[in-house]
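Enquirer: Prediction below, plus the sequence it came from.
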Amino acid sequence: MLHRAAWPAPRHSEDRWVLLTENPSVSAAALDTAEGDVRLLCTVGTPSRTTLKALARLATAGWRLAVRADFDCAGLALVRAVLATVPHAEAWRMTTSDYTAGLHPAPFEPDVLDPDRLGSTPWDPPLAAAMRVSGRPAYEEA
């Protein structure tokens, strides 16, 4: 289906945002609490090349894409992949302050980030540095 996906153009230029998340529980919560129309897509993890190409066609049709993911190695890779593939896509709630606000106290997050796999965060360069210093992931649910 994604190979053939053809997206309609947005009806109004001021109402052309599509939000993209990697986590199904986050998308379910967003839709449960949203007021009005929400355009929300969920990759359910790392997007395939087919998914990325479908998202690029979405942008070609005139939609703006805002992407967010977990603050971990895979999440940052997802955001980088979307930003590299989709013209004019933007990172959404993926800043250093968003990361810091999403950290739980240390006893609740035993996961550790692999600094060699973390990569860069060109949309907010201080983010990767803050994550390396902390050494801990933060998840979308937070």
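Expert: That came in fine, so what should we check first?
Enquirer: hey, let's count contacts and neighbours off CA atoms from now on
Expert: OK.
Enquirer: State the number of residues packed around residue 19.
Expert: The local packing of residue 19 (other C-alpha atoms under 10 Å) involves 19 other residues.
Enquirer: The one 10 residues further on now?
Expert: Applying other C-alpha under 10 Å, we find 11 residues neighbouring residue 29.
Enquirer: Okay, and it sits in which element?
Expert: helix 24-33 (DSSP states H and E).
Enquirer: Put this next to the first one:
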Amino acid sequence: MMASMLIAHFPDQDLASWRWPHFTPRELACRCGGRFCAGAYWHEPDFLDALEALRAAMGRPLIINSGHRCEGWNAAVGGAAQSKHRTIAVDMALAGHDRFALLTAAERLGFTGIGLAKNFIHLDRRPGPARWYYKGSARSWRI
């Protein structure tokens, strides 16, 4: 199994061994546009396996709004200093999905860091469980 690692430039990711058909290094890489890094991408096979399983469970495309963030980009977008985006986390668009079905599937697949926003869900696999609402989003997540 391949170890987790930072790839400084996402096009350098070896696609010969890429086994996640619904995601690409480009969409998971930092989106600073070269302002702070060269398109860094954190590669973690277990996370990608869970993401692929989530896609299969949902039966529809999952749109990643934000994946890895380099230190500069994380600061520029107001991310927390210890943000899991600094390694591997995703913010996924909720459009076209039942938010509660997505949340339930994510929990079942081992995502332990879950941030609930009006239009997206944050997912990571931190050691202990954490759940939070982004400002103004709690009402969106009540049944």
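Expert: Everything's here; your move. All values reported here derive from a predicted model rather than from experimental measurement.
Enquirer: Can you give me the TM-score here?
Expert: Taking TM-score structural alignment, normalised by the length of structure 1 as the basis, the two superposed chains have a TM-score of 0.29; 73 aligned residues with a C-alpha RMSD of 4.9 Å.
Enquirer: Tell me which other helices or strands the next helix or strand after the helix holding residue 29 of structure 1 touches.
Expert: Remark: after helix 24-33 of structure 1, the chain's next helix or strand is strand 40-42, criterion DSSP H and E. Counting contacts by 3 or more C-alpha pairs under 8 Å, 6 or more residues apart in numbering; DSSP states H and E, strand 40-42 of structure 1 packs against strand 17-21, helix 24-33.
Enquirer: now do 10 Å
Expert: If contacts are counted by 3 or more C-alpha pairs under 10 Å, 6 or more residues apart in numbering; DSSP states H and E, strand 40-42 of structure 1 sits against strand 17-21, helix 24-33, strand 64-67.
Enquirer: Only the buried residues of the helix holding residue 29 of structure 1, if you could.
Expert: For helix 24-33 of structure 1, the neighbour count (16 or more other C-alpha atoms under 10 Å) marks 26, 27 as buried.
Enquirer: quick revisit: quick one: which of the helices and strands packed on strand 40-42 of structure 1 is nearest residue 42 of structure 1?
Expert: strand 17-21 (4.9 Å; C-alpha to C-alpha).
Enquirer: Just want the angle from the closest one to helix 24-33.
Expert: 140 degrees (axes from the mean of the first three to the mean of the last three C-alpha atoms, to 10 degrees).
Enquirer: quick revisit: which one of the helices and strands packed on strand 40-42 of structure 1 lies closest to residue 98 of structure 1?
Expert: strand 64-67 (13.6 Å).
Enquirer: Nothing else from me, thank you.
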